[in-house]
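Undergrad: coordinates only, no sequence provided:
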């Protein structure tokens, strides 16, 4: 890969001479492992250095490499079904060896097979007992891991800081090729009951990937099949030696093999009910000790979300370490899929684990909320470092992919290369971007036809400074509008945020409760002569600073100064329904409001420190986030137009339930004091006709209920496809039909002071829920389609929209 060094020649020379002192001299022992009988490469064969914790595994081509200091070693190569081979090596230079393993035919005594006796059941029962014994022996452990990830597509890809971009269009039928590579070296630590932490010591990736994507380590993604805690795609699955395995899987003893002079049972398994999500494939268990030493398994179709994946294969091996405790020594994940025939893709993950220290006495205070930390110099490790650690040798395809990608990335990309007619934003270069064609035009009844242009800046190198400048002009209100917003991040992990916003533009009324995108209102206005939004003019600025005070607590303060003015309908243009009229735009309270704001958030989730940012992660666990803010306005102290204060408190939770089901509860409480201007009141999130959004009131119209005192709750239970599986309905149980149930409730009130201030602004009598309002409904969808059909009923406060049918989709 192309590297630019900014060092003086003298420093380079000094580094060259000092490299031998920084790293002891290490030699490479490289070779291949193949069958002595057929000559076929033995993919993923084990290679160990006797009397040490050092080892590796061959790649898919049977090629291995050990990095060792000068000395005499005994190297043992093994593969199930073959006789292990031990080789003595006097290592004083780089060496290449070829190892041929001879197949072993296990001679078994003649046995009588009794009818209705499944010999595999006894073996699995013993393996479960052995697993439980192993669990009792382990208190803590640490290990080193090297991980290599391969992204495969039919076309070359580009990436952002945390995303992968791939052009789609016509049917994708080409062959997969390697289009991205990730490599990292890490160290993992575990302490009972469930403390875990991992550090990335070094990482590198192909030129089309940013370092922030490279956080997939062996410890994070590995599924240890010695545990009962196996998860794929957010769904808990049973291991073939889990506590409930005998009640969930069918087992069949296929063969008896040998390795290291001991018998090994090869057992095939699959779910008893093929509509249950789980695994199928082969596991290998030793005779007498009943240790699981290898598995080669696949995800079944019931566990395949949406049927997008044509292959999900897991390959894992285990070897004994201290006290004969078997630990994972590698983990291979092979994934292939096709998204609606438009995107063929593949993903490979290859990890090798070694240098286990078991029960060394890791202290509990070593663990904190950081579950993965990228060390500061991880991206600075040079070839000297990588030449001295155990890795998986690159195949010819991988080496060619590195060269091809680096060559492509070295070609400067022009604006024309990045441009798309169907984008909301187009990149100019690594730091700058601008509006895309889909955002150039907008329409609403206040501005009429509008043209928009925005420029965005995001510092790709330091990832601290970002800003954007939005310009627009309405041809009917004849007003030029603009908005400048900037943000700068402080701290090692950019946990302190400062922002400045200066504006003179048209704002959406009650935007905080608006769940729709900007294109939706343009389309409804142009084609339906209907705009569900209301607007007002606002001019001013705001300043904010927020940051982490403790790992679970974030605090912030802010100041805002805005002059708000009423907006009116200036255009009746519509392509259809021209006889209709747009509704009167909701008037607001014309005033200059200056406020001070104090906000806070408590978040107990652990986080990843990826080298730049501290990112919260749920790890598939239940989570609750508390947040709130206090807004203060005072005529004397702040020279504001009104005296008032607003308190807001929020609870957002995600709770795991049985199997892959979960439920979310969002609560919002608002309380105000004195007179609140209309534009700062709270609107219950409603919906436009025949459309719905999660955690909105489906039977209420958009901004139908506004108030300054609110207690609202949204509840949603996601059964996914478990409900129909439990019912065992023949036609539906394997169709991956998704079911969700939603329930919403609210109490609202308009204080006397607020009502008197705004009484001439209400276009109709305000709706208040002095007694709780309730609605309930359900949604049905299919995993492959990004929408669901929703049916919702009011339970009280009957009137209009007592029953509502809607389509819920992110596209609106």
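TA: Yep, it's here. Bear in mind that the values here come from a model prediction, so they are computed numbers and not experimental data. Residues are numbered from 1 along each chain as shown.
Undergrad: drop to CA atoms for contacts and neighbour counts, all remaining ones
TA: OK.
Undergrad: so where do the helices sit in the stretch 151-300 of the chain?
TA: Along the stretch 151-300 of the chain, counting by DSSP state H, counting those that start in this stretch, helices occupy 218-221, 245-248.
Undergrad: with respect to residue 180, which of those lies nearest?
TA: helix 218-221 (17.8 Å; CA to CA).
Undergrad: against which helices or strands is that closest one packed?
TA: strand 140-153, strand 343-358 (3 or more CA pairs under 8 Å, 6 or more residues apart in numbering; DSSP states H and E).
Undergrad: for the residue nearest to residue 231 when sequence neighbours are not counted, what are its contacts?
TA: Spatial nearest neighbour of residue 231, chain neighbours left out: residue 237 (5.7 Å); criterion: CA to CA, 6 or more residues apart in numbering. By CA atoms under 8 Å, 6 or more residues apart in numbering, the contact set of residue 237 is 229-231, 277-279.
Undergrad: any of the residues you listed buried? List them.
TA: 230-231, 277-279 (16 or more other CA atoms under 10 Å).
Undergrad: and residue 780, that's in a strand?
TA: Yes: under DSSP: H, G, I helix; E, B strand; the rest coil, residue 780 sits within a strand.
Undergrad: isn't it up against residue 737?
TA: Yes: counting by CA atoms under 8 Å, residue 737 is a contact partner of residue 780 at 7.0 Å.
Undergrad: wait, isn't residue 597 in contact with residue 546?
TA: No: if you go by CA under 8 Å, residue 597 and residue 546 don't touch, sitting 11.0 Å apart.
Undergrad: which neighbours do the two have in common?
TA: Going by CA under 8 Å, 6+ apart, residues that sit against residue 597 and also against residue 546 are residue 557.
Undergrad: where do the strands sit along the stretch 101-250 of the chain?
TA: 140-153, 158-159, 164-165, 177-191, 195-205, 230-232, 235-237, 249-259 (DSSP state E, counting those that start in this stretch).
Undergrad: hang on, the earlier thing: ok, the buried ones among the contacts of residue 237 vs residue 761, which is closest?
TA: Looking across these and measuring by CA to CA, the closest to residue 761 is residue 231, at 54.4 Å.
Undergrad: hold the first one in mind and look at this next one:
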């Protein structure tokens, strides 16, 4: 991703427009903080609740002279405001003599029986599918969305940092958050106007982007798409709300009574509708839960207003705070439709309140609802080009008409401020440095050098290996791209190289031609499903450290030429012609095979395979989201969509010197599963069969793993070529509980660790004809008794590392079988 959220963090580590601001802490007479207390400006409906530590912040554009503090079981306290801004207030609430029993209920775990709040909650469950647009056959509406990023916790020391020399003008637009009370600086805004159409009978929905306007960095479609996926659409009536790849339990969930305390606090008219006010807060720490309150109508049991504030102790990395507000309006006196959705998150490397961070805000407004206007099924299936020129170049008067919420003074200034900022040389340098760290490429005059993270490697054949490469890059929407590398091994004293090119001929059908050549050292058999990626290279070939001797490497000379097309969204057809030669790269490893003619051994042993091959591949990735329209598109939701592959390969004999004729069928299916509050399960199934007689280098070795890294879709306790097959079926399962178990254990819960368990199994056979071809030093053995292994792991160590303990299930009598091993992996995740 050329532009990523990390780029915005290069600025991390007032003017006031509101009329009334207050902040402070609420305690009881013993000095203990009062969590979830109400803070409301007198004679208004503007208020908030204190957080888990009793702290609060509230602001309004209006002038108020008094504020009320209340909590069930305590006397309401009124404080007169003598000035517009009053910070560091210390509020002490006294227990009400007639309500001491209520204090026990509210501050501890509320009862699940005889609790009027839970009785109301059950009414919501019964009617939740009968509210909103789901009550109609068809629906359509206009949607305006504003995405914004702001630097927060701006203080004088931060402003005086030398990093901002020459850029001091950016601090002229600082403001204060009404949610957290922190000073912030808007630095990025994107506006989008869309029309949405849906059909509940066909169970489909289509959103057509009509206008897009942004400030900030050029060619930032990837950043915008990434943010939108981060804040993916959600329905508060669902049992679980997915943010940052985590499943938070909704306060309206059917399982909510197991993780939340509920209190019926008030009832009143909200826009002429009588509603009940229910406060909720977590029963336990460290779980993916919220605190807040909601107003629910007393007849339709539909939500009128709701706010959600993620628990401070929730096991989420890099996110310090999450706050959500939703408002609903009434149609025809009974149907509640969402009109406004506000989502704010506070990103930071540290969770300390004093640390600099980044606000990510999304405001979505809904208008002009219409119902029961049917459209042809073809309307929903037709693709609309989202990158039309006019969509991104609407005039100002268009936005004056379509913008459903006016920009404030700060937001208007961002467009001008960033245009100026991009002309500052120091900012350009910081931007380029951060872009290099994020993408792995360093750009000079439309050419990217990299990836910088693969410069050094090591294996038994090459010894220490140095690799330098690069690619053309004029922008993320380039219609063509050239890429290449050169490498040198100090042990084998050989030069290797790779060169590839691809060209997008038609943007709508994604018709692309590609080709290239690579001469390199490779660990073949590192995956079951074959790859013809001419520049591909796996970790097994260049890992600096390995378990035992990793000398089973091959020299490969691979040339490819082919084309691909995408007739339907996320469905790709690819045809590839390839020619490869393979031979051993070390003296201790052999791929020798017996030369056969008319079914008889000629007496010759051959050490090199020359093989042309044609491959037809079908790829289907439902749910995959991409950005850009060039020859290479950025995947936005990596790891969060299903993948299906079906491939047919045909090996040509006596064509271009081809040695073997064979056919191969392969299929691959991978899918992530969100298991509600139990975490996420990753599953993969692979099957394949080769028809015809082929030697070792064209068979399917079961992918072992002799590195110290955890590599998904490999068998950690197997050595390379320990099992060989021509027919196979494998299953990979990995479940991440997300800390659900550790969060119940005292002391350990504070470390925010996450539990991971895995199971891997494979079945395979090999024909006697293929065994008869073997003249290598590898003894053919197939996992006919189903080889299996399992693992347990501890993730989120220092928020970036995972440690896995792997156990071999069977075949313990194999020579030098490894029954136990430890592997690890680094990764940045929420």
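TA: Nice, thanks for sending it over. Bear in mind the structure is a predicted one, so any value in this text is a computation, not a measurement.
Undergrad: so after superposing, what's the score?
TA: TM-score for the superposed chains, counting by TM-score structural alignment, normalised by the length of structure 1: 0.72, backed by 682 aligned residues with a CA RMSD of 4.5 Å.
Undergrad: follow-up on the earlier one: next, format the strands of the stretch 101-250 of structure 1 as a markdown table and append distance to residue 386 of structure 1.
TA: Shown next, in a markdown table, are these (distance: least, CA to CA, whole Å):
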| stretch | distance to residue 386 of structure 1 |
| --- | --- |
| strand 140-153 | 11 |
| strand 158-159 | 25 |
| strand 164-165 | 26 |
| strand 177-191 | 9 |
| strand 195-205 | 8 |
| strand 230-232 | 31 |
| strand 235-237 | 36 |
| strand 249-259 | 32 |
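Undergrad: if I look at residue 130 of structure 2, how far off is residue 124 of structure 2?
TA: 10 Å (CA to CA, to the nearest Å).
Undergrad: for these two, indicate the residue with more neighbours.
TA: residue 124 (24 against 17; other CA atoms under 10 Å).
Undergrad: please verify my assumption that that one contacts residue 304.
TA: No: taking contacts as CA under 8 Å, residue 124 of structure 2 lies outside contact range of residue 304: 11.8 Å.
Undergrad: winner for burial among the helices of the stretch 151-300 of structure 1?
TA: Of all the helices of the stretch 151-300 of structure 1, helix 218-221 has the most neighbours on average by mean count of other CA atoms under 10 Å, namely a mean of 21.
Undergrad: run through who's touching it.
TA: With contact meaning CA under 8 Å, 6+ apart, helix 218-221 of structure 1 is reached by 145-147, 186, 188, 198, 331, 351-353.
Undergrad: from residue 591 of structure 2, how far out is residue 613 of structure 2?
TA: To residue 591 of structure 2, residue 613 of structure 2 is 19 Å away according to CA to CA.
Undergrad: pick out whichever of those two has more residues nearby.
TA: Higher neighbour count among residue 613 of structure 2 and residue 591: residue 591, with 24 against 21, using other CA under 10 Å.
Undergrad: the more buried one: what secondary structure?
TA: On the basis of three-state DSSP, residue 591 of structure 2 is classed as coil.
Undergrad: find the nearest non-adjacent residue to it, please.
TA: Spatial nearest neighbour of residue 591 of structure 2, chain neighbours left out: residue 776 (5.0 Å); criterion: CA to CA, 6+ apart.
Undergrad: let me see the contact set for the one you found.
TA: So residue 776 of structure 2 contacts 589-593, 696 (CA under 8 Å, 6+ apart).
Undergrad: what do you get for residue 730 of structure 2?
TA: Applying CA under 8 Å, 6+ apart, we find residue 730 of structure 2 in contact with 685-687, 760-763.
Undergrad: swap the cut-off to 10 Å and go again
TA: 528, 668, 684-688, 702, 713, 760-764, 786-788 (CA atoms under 10 Å, 6 or more residues apart in numbering).
Undergrad: on that earlier part again, and the helices of the stretch 151-300 of structure 1 as a markdown table, adding distance to residue 192 of structure 1?
TA: Output for the helices of the stretch 151-300 of structure 1, formatted as a markdown table (distance: least, CA to CA, whole Å):
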| stretch | distance to residue 192 of structure 1 |
| --- | --- |
| helix 218-221 | 16 |
| helix 245-248 | 23 |
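Undergrad: which one of these lies nearest to residue 610 of structure 1?
TA: helix 218-221 (13.2 Å).
Undergrad: work out the gap between the closest one and the centre of the chain.
TA: Relative to its chain's centre, helix 218-221 of structure 1 lies at 14 Å (CA atoms, centre = their mean, to the nearest Å).
Undergrad: quick check: it compared with structure 2, mean distance?
TA: For helix 218-221 of structure 1, the mean deviation from structure 2 after alignment is 8.8 Å (mean CA distance after the TM-score superposition for structure 1).
Undergrad: who's in contact with the aligned residue in structure 2 for residue 652 of structure 1?
TA: Matched by TM-score structural alignment, residue 652 of structure 1 corresponds to residue 670 in structure 2. By CA under 10 Å, 6+ apart, residue 670 of structure 2 lies in contact with 621, 639, 641-645, 682-686, 731-733.
Undergrad: redo that, cut-off 8 Å
TA: 642-644, 682-685.
Undergrad: in stretch 555-574 of structure 2, which residues are buried?
TA: For stretch 555-574 of structure 2, using 16+ other CA under 10 Å, the buried residues are 555-566, 569, 572-574.
Undergrad: what's the closest of those to residue 282 of structure 2?
TA: Distance ranking of the buried residues of stretch 555-574 of structure 2 against residue 282 of structure 2, using CA to CA, places residue 569 first at 41.4 Å.
Undergrad: the closest one and residue 620 of structure 2, how far apart?
TA: Counting by CA to CA, the gap from residue 569 of structure 2 to residue 620 of structure 2 is 9 Å.
Undergrad: helix, strand or coil for residue 512 of structure 1?
TA: Assignment for residue 512 of structure 1 (three-state DSSP): helix.
Undergrad: so what's the residue count around residue 712 of structure 2?
TA: 16.
Undergrad: whoops, residue 115 of structure 1 was the one
TA: Residue 115 of structure 1: 6 neighbours (other CA under 10 Å).
Undergrad: could you pull out the strands for the stretch 351-500 of structure 1?
TA: Under DSSP E, counting those that start in this stretch, the stretch 351-500 of structure 1 gives strands at 370-374, 425-427, 432-435, 441-444, 448-458, 465-474, 479-490, 496-508.
Undergrad: so which helix or strand takes in residue 350 of structure 2?
TA: Residue 350 of structure 2 is part of no helix or strand when elements are defined by DSSP states H and E.
Undergrad: correct me if wrong: it contacts residue 321.
TA: No: assessed by CA under 8 Å, residue 350 of structure 2 is found out of contact with residue 321, at 11.4 Å.
Undergrad: neighbour count for those two, which is higher?
TA: Counted by other CA under 10 Å, residue 350 of structure 2 and residue 321 do not tie: residue 321 has more neighbours, with 20 against 14.
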